[in-house]
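Participant: Output the structure for:
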Amino acid sequence: MLGSTRESIASAHSIVVKIGSSALTSLVAGLDTHRLDLLADAIETRMRAGSDVVVVSSGAVGAGLAPLGLTKRPRDLATKQAAASVGQLALAHAWGTSFARYGRTVGQVLLTADDIARRTQHRNAQRTLDRLRALHAVAIVNENDTVATTELRFGDNDRLAALVAHLVGADALILLSDVDGLYDGDPRKGDATLIPEVNSPEDLDGVVAGSGGALGTGGMASKLSAARLAADSGVPVLLAAASDAAQALSGADVGTAFAPRPTRLSARRFWVRHAADTSGDLHLDEGAVRAVVSKRRSLLSAGIVGVSGDFHAGDVVSLMGPGEKPVARGVVAFDATEIEEILGRSTADLPADMQRPVVHADDLVAL
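Facilitator: Here you go, the predicted structure:
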C-alpha cells in the first residue's frame, strides 16, 4: 500500500520531471536517443492520463562533447559553453523529434539564475511556462549554460528543478538520474541501505551524500538538497532511477519519497527565501531576532544596530543576528542610506512618512 506522499505524487495533476545528464548522454556516444525516447514515452503516458508535465532536462554539455571530438567533460568555462551551445541544439531537437511521435509540440525554455532571482523575470518565466502547459505543449527547461558567467549558477539542474516546481505551482517533483533512490551511504560499496521515505530531517541523520560523476555536476548531495528545498516549499518529491521512469511516473512506487511541509510557502515568500539574490545585510539586536524569528513579527528600526551593502527599497536583504549569523531574509522598505539615519530609533520618533516597518512580516522569511 502506498504511503500518503507517494499517493500524492501518483495522483498529482501538475508535475516537474528532472532528468539527469547520465540518463541521456555518455562520454563516448553523446546523446542516447533511445533512452530519451523511453523517457518521453513515460512522460506522454502520464500526460495522457491527465497530468501537466514540465521537463527539466540536463545533458546539453554532455550532448555536445562527442560532436566536438571531446572525450571528457571540460573544466574551463569557454569550452563548457561551446559544448553547451552544440549540445543544447541537439538536445532540443531530440526532445522535439521524440514527442512528435505523439503529435506533441515542445518548447525550449532556457533560464539563468538571474531569471529566477529578479522578480520581473521570475514572473515572466512563470507566465511562459504556464502558457506552454495551457497549450498542451511540453516545456523543456534547462539552464542557459552558453551565457552563464560562472559555472552552473543555479548550482545544478536539481536546484533549478526545485525552483521551477515552485515557480509553476507543481503538485510533485520527480528527480530521475542514474541512482535508484537515497541511501545511507555509497551503494557502490555494497554496504548501504535504501531509505524509502523521508518524512522529517531526523530521517537523514547519518546519511552521507556524494558529488556528481563524469558527466553530471550535482550528484546525490545536490539531489538531496533540491529534494529538501522542494519539500520545504510544500512540494512532495520522488527520487528514482531514470530506468524506472515508467513506474515513477505512474504508481510512484520506486525510489525515495520526500514528504512536503504541511503548509506551502506563498510564491513571494518562497522567492524571498530560496530564489532571490540578497543586496545587503541588516544587523539586528537580540530582541529584534526574537521578534522576527520566534514571533514572526515585522522588523522595526529600533532593533537594527547596523547596515551593510548598497541596496534600495524593494530589494531582498539578509537579516543578521549577533555573531553575524543569518537568521532571516526579507524585502526591505527603505534604501540603505535611509536606514542608516533611522537605525535604533523608535518608530514613533520617526517622521510621519517613515513610520512603517523596515521589513514587513508578510515579506519576511526566517531561515
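
Participant: switch to C-alpha atoms for all contacts and neighbour counts from now on
Facilitator: Will do.

Participant: What's the end-to-end length of stretch 17-36?
Facilitator: End-to-end span of stretch 17-36 (Cα to Cα, to the nearest Å): 13 Å.

Participant: Any buried residues in it, and which?
Facilitator: 17-27, 30-33, 36 (16 or more other Cα atoms under 10 Å).

Participant: How about stretch 132-144?
Facilitator: For stretch 132-144, the neighbour count (16+ other Cα under 10 Å) marks 132-133, 137-144 as buried.

Participant: contact partners of it?
Facilitator: 52-58, 92, 95, 104-112, 129, 152, 154, 157, 160 (Cα atoms under 8 Å, 6 or more residues apart in numbering).

Participant: which element is V141 on?
Facilitator: Taking DSSP states H and E as the definition, one finds V141 inside strand 138-143.

Participant: same check, this time on R133
Facilitator: Assigned by DSSP H and E, R133 falls within helix 119-134.

Participant: so how far is that helix from its chain's centroid?
Facilitator: In terms of Cα atoms, centre = their mean, to the nearest Å, the centre of helix 119-134 is found 15 Å from the chain centre.

Participant: can you give me the angle it makes with strand 138-143?
Facilitator: On the basis of axes from the mean of the first three to the mean of the last three Cα atoms, to 10 degrees, helix 119-134 is oriented at 150 degrees to strand 138-143.

Participant: Counting neighbours, which bits of helix 119-134 end up buried?
Facilitator: 119, 122, 125-126, 129-130, 132-133.

Participant: Check the residues you listed against A302 and report the nearest one.
Facilitator: Lowest distance from A302 to the buried residues of helix 119-134 (Cα to Cα) belongs to R119, with 28.7 Å.

Participant: To check against the first, give me the structure of this:
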Amino acid sequence: MMASQEGGRSTLATASRIVVKVGSSSLTSLNGGLSEQALGALVDVLAERRNRGTEVILVSSGAIAAGLAPLGLSRRPKDLATQQSAASVGQGLLMARYTEAFAAHGVTVSQVLLTADDLTRRTQYANAYRALERLLNLGVLPIVNENDTVATHEIRFGDNDRLAALVAHLVKADAMLLLSDVDALYDAPPGQGGQRIAEISEPAELESLSIGSTGAAGLGTGGMATKVQAASIAAGFGTPALITSTAQAAAALAGEHVGTWFSMHGVRRPIRLLWLAHLASTHGTLTLDDGAVRAIRERHKSLLPAGIKAISGDFEAGDAVELLDLQGRAFARGLVNYEASELPQMLGRRTKELAAELGSDYLREVVHVDDLVLL
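Facilitator: So this is what the prediction gives:
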C-alpha cells in the first residue's frame, strides 16, 4: 500500500497540468476580509511551480467572503441576492490581490467566471475549453470562480470544489489539489483520536466515515464533505486528487506524503456524463421492467419505450431524469428525448409500431446510451 501511495503522489510532483482549488477559509480572516499573508503564501508556492513550467489553473473561492467587510456584513449571507452583491464587490478585490501578488513573480493571471451551463451544454463547454487552452498556451495562469453575481439557484455548482472537479476534467489535468484549513481526511475527529486516512482507492472505503461540513467561521459552503465528493468525482472520471491544507501546498506539489490521496479508479468520459451523474437536477423518473434494467445495466443499451412501465414528473426533451427499477431504486440517470406529455401513449410499445402510428419522429430512443450514466 505504501508504495502505491508514494507512486500516486508522485503524479503531483511530475504533472504538467494541475488544477488547484483553494477555499474561502484559507484566504480570509474571521471578519471576512482577505488575509494578505495567506494569499501571498499560496501565490508564492503556485508561482514557483508555474515558473518551473507546470500549467496551473487556480479555482479560488473568496469573492463573497472578501465582499463582506466592505458591505458591513459579519457573516456569509444566506439569501442569493445578498450573496450576489457580496460576490460583485469581493471578486474585484480578490482578483486585484492575486494580480499584484503573481506579478511580483512575473506571472500573468486572468479571471475566468463560469456557471454550470458553461460546463454542461455542448457548445458552451467547447468555448470554455478553447478559452482555457488558449490562456494556458499563452503562459497565463487562469483564476476560475463560479459566476456568483449572475448565477441562479438552478444553474449553480453550489461550491467551488465540484467546479474544480469539472474544470480538471475539462482541461484534462494530470491531477487535482484541493486546499482548505484541514490537512487530511480522518477516520474520526482528530481531537477524539482520529487517524489520518492516507489514501482512498475506491468509493466503498468512504461508506463507514462521518465527514464534517462548514467550518466555524461560516465562510465556506460545504467543508470536508464537498471536498471528498469532488475528489471522488474527479478520481472516478480519470483525474487523481489530493485533499490537504493550504499550509501543506508546497509539500503536496512536491509529492510528499501529506493529505489524503484519491487514486484514479475510472476513465475519462464526456463531461456531460460527469455532470449528469453528480450535479444535474432531475425533473422526473422512468420506472423500467426487469428486461430494460438488465439491457441498460449489463449490456449498455439505450432505453426504448417498450421497457417503460411508468413515468412521473414534468420534464421536457433534454431534461435529466432518473431511471428506476421495479423496486423503486434509482440505478441510472439520463437525458430524455421526449416531453413527459408524449410518453404515456408510448409505454410498453415497440418503436416500429409507434413510428407507423405516430410518425418517423418516434423512432428515436427515449434515452440514448450516450446520454445515460449508471449510478
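
Participant: Drop the TM-score for these two in here.
Facilitator: A TM-score of 0.91 describes the superposed chains when it is computed by TM-score structural alignment, normalised by the length of the first structure; 366 aligned residues with a Cα RMSD of 2.3 Å.

Participant: on that earlier part again, of all pairs in the buried residues of stretch 17-36 of the first structure, which one is the farthest apart?
Facilitator: V17 and L27 (23.3 Å).

Participant: What is the neighbour count of the counterpart of A184 of the second structure in the first structure?
Facilitator: When the first structure is aligned by TM-score structural alignment, A184 of the second structure is paired with G181. G181 of the first structure has 24 neighbours, counted by other Cα atoms under 10 Å.

Participant: Could you do A366 of the first structure as well?
Facilitator: A366 of the first structure is flanked by 18 other residues according to other Cα under 10 Å.

Participant: Next: G266 of the second structure.
Facilitator: Neighbours of G266 of the second structure under the rule other Cα under 10 Å: 16.

Participant: sec struct for it, please.
Facilitator: What DSSP: H, G, I helix; E, B strand; the rest coil gives for G266 of the second structure is coil.

Participant: how close does it get to Q229 of the second structure?
Facilitator: Distance from G266 of the second structure to Q229 of the second structure, counting by Cα to Cα: 15 Å.

Participant: again, but for L114 of the second structure
Facilitator: Relative to Q229 of the second structure, L114 of the second structure is positioned 20 Å away (Cα to Cα).

Participant: Which of those two has more residues huddled nearby?
Facilitator: A count of neighbours by other Cα under 10 Å puts L114 above the other of L114 of the second structure and Q229, at 21 against 16.

Participant: The aligned residue in the first structure for that one: what's it in contact with?
Facilitator: Using TM-score structural alignment, the partner of L114 of the second structure in the first structure is L111. Contacts for L111 of the first structure (Cα under 8 Å, 6+ apart) come out as 141-144.

Participant: Which residue, other than its chain neighbours, is closest to the aligned partner of D325 of the second structure in the first structure?
Facilitator: In the first structure, D325 of the second structure lines up with G321, judged by TM-score structural alignment. Counting by Cα to Cα, 6 or more residues apart in numbering, G321 of the first structure lies nearest to L284, which is 5.2 Å off, once chain neighbours are set aside.

Participant: What of T351 of the second structure?
Facilitator: Closest residue to T351 of the second structure apart from its sequence neighbours, by Cα to Cα, 6+ apart: L363 at 5.6 Å.

Participant: Just the helices from the second structure, written as ranges.
Facilitator: For the second structure, applying DSSP state H gives helices covering 2-14, 36-50, 63-68, 80-103, 116-120, 122-137, 160-170, 223-236, 249-253, 271-278, 290-297, 351-358.

Participant: Please identify the most buried of those.
Facilitator: Greatest average neighbour count among the helices of the second structure goes to helix 63-68 (a mean of 29), per mean count of other Cα atoms under 10 Å.

Participant: what helices or strands is that one leaning on?
Facilitator: helix 80-103 (3 or more Cα pairs under 8 Å, 6 or more residues apart in numbering; DSSP states H and E).

Participant: so the strand holding V141 of the first structure matches what in the second structure?
Facilitator: Counting by TM-score structural alignment, strand 138-143 of the first structure corresponds to 141-146 in the second structure.
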